[in-house]
Structures are given as C-alpha cells and as structure tokens.
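>>> A structural model of the following input is requested.
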Amino acid sequence: MMKIMTTVILSTLLASAIMMLCVMISKTMNSDREKSSPFECGFDPKTTPRLPFSLQFFLIAVLFLIFDIEVVIILPMITTMKLCNNMTWMITVTVSLMIILIGLYYEWSEGMLEWSY
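Got it, this is the predicted structure:
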C-alpha cells in the first residue's frame, strides 16, 4: 500500500513540476486584434472567417461514432462464442443487439436520420 501511495504522490509532484515549468518557460501571448484576425493581403477580410457549421452534419457524425463503437463491441462477441456457455453468449448478444436496435428505432422515429427538414 505504501508503494502505491508513494507512486501516486511522486507522479502528482512530477506532473505539477512539469506544468509549472511549462508556464514559466512559455511566452506570454498578448491578444491583438490584428494578430488574431485572418491575413488577407493586409486588408480587412470581406467575409467572416468562420463558416456556418451544419448541425445535421454534426448529428450524422455523432451517429457514425456511436455505430462505430457498437461495431467494436460486437466484433469480439464472435471470438468469445467459443469461450462462453452458449446460452450466456446468446443472451448477451441478444440484449446487446436489442439495445442497438431500440436506439436506431428511437433515432429514426425522432427524425435524426433525415438529411433535410
């Protein structure tokens, strides 16, 4: 137990020392209007540098990440089939797929999968 406490304290002290060293070494940046604006041949930009972001694209990206994680969860189930009891494995797979399908149905019924409104 003493070794764990010593390791935690030493790692905390080391991380704090590195952060303080970085703060002391780093240059301070003074925020300036000219430096923070985009450069466009020395003139003020004609249009806004920030383009509007599509919320629909963001929702599709989040759904892709969710289903990507679900695939990562489902793929190991194939290899664990040999290691587990068949009934336990079947219940686990069925419950997992039901949760995924219920989530898909909810997203579909709420209109989250529509490209245009």
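
>>> make it CA atoms for all contacts and neighbour counts henceforth
Will do.

>>> Now do the helices in this protein.
For the chain, helices defined by DSSP state H occupy the ranges 2-25, 33-36, 55-80, 86-109.

>>> now the residue sitting nearest the centre point of the chain: how far from M81?
In the chain, the residue lying closest to the centroid (Cα atoms, centre = their mean) is L65, at 8.2 Å. Here the criterion is Cα to Cα, to the nearest Å. By it, L65 lies 26 Å from M81.

>>> I have a second one here; can you model it like the first so I can compare?
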Amino acid sequence: MFSNLINLIIIMMISMILMFICLFLSKKNKMSLEKISTFECGFNPKSKARLPFSIHFFLITIIFLVFDVEITLILPMIITWKITNLNLWLSLMIFFMYLLMMELFYEWTQGMLKWTN
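Now for the predicted structure:
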C-alpha cells in the first residue's frame, strides 16, 4: 500500500516536471501575428465563412476512393485464388468487376471524368 502511494507520487512529480519543461520551452513569439493566426485548407479566415466548393473536385475524390478500395479488395483475391474454390472465386471476381465497370460507365455518362469543366 505504501509503495503504491510512493509510486503515485513519483509518477505525478515526473508528469508535473515534464509539463513545466514543455511550458517553458514552447513560448510563442508574440511579435509574429501571422504565425499564430488560423490558416486552414488555404482559406483566409478573415473572409466569408462559407466559400463555394468545387463539386467537380469532390467527384474526382470519390472516384479515386472507389478505385483505391478496388485495389485493396482485388489484391487479396489474387493471392488466395489457388486456395479457394475456383468457381466461387471466379464468380465473385466477375461480379466485382461488373460493379466497377458499371460505376465507371455511370461516371462517364454523367461527365464526371472531364477534367476541364
């Protein structure tokens, strides 16, 4: 019981010492207002709060995510094709590729793949 109390006191002392060291070493320069101002995602914080966002950029990001997830699903299927049942593996791969091709066709018909809009 007494040793647990001593350990607790030692741990609290070490954490307080580390907090004070961090406090003294991380003094901010009060002269530089540019360094302490908020700047996030390239938007100026002193302008309007709601700026228009490009929906085309959002759609390209979604396309990238879908095809990135595709790679993470196809690679394990390629590695395990000898171990699993060939008919099951082939039907799953054909279904998966069919879904990807349908998504690509949909994006193509909607004009999402045009880079210059």
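
>>> Superposing both, give me the TM-score.
The TM-score (TM-score structural alignment, normalised by the length of structure 1) is 0.54; 76 aligned residues with a Cα RMSD of 2.7 Å.

>>> number of nearby residues for the residue nearest to E107 of structure 1 when sequence neighbours are not counted?
Nearest residue to E107 of structure 1, sequence neighbours excluded (Cα to Cα, 6 or more residues apart in numbering): L113, at 6.6 Å. Counted by other Cα atoms under 10 Å, the residues lying close to L113 of structure 1 total 14.

>>> Which residue in structure 2 aligns with L113 of structure 1?
L113 of structure 1 maps onto L113 of structure 2 when the alignment is built from TM-score structural alignment.

>>> returning to that earlier point: which ones are touching the aligned partner of the residue nearest to the centre of structure 1 in structure 2?
Using TM-score structural alignment, the partner of L65 of structure 1 in structure 2 is L65. By Cα atoms under 8 Å, 6 or more residues apart in numbering, no residues touch L65 of structure 2.

>>> wait, doesn't the residue nearest to E107 of structure 1 sit right on F58?
No - contact between L113 of structure 1 and F58 fails when scored by Cα atoms under 8 Å: they sit 11.6 Å apart.

>>> separation between the match of L65 of structure 1 and F58 of structure 2?
11 Å.
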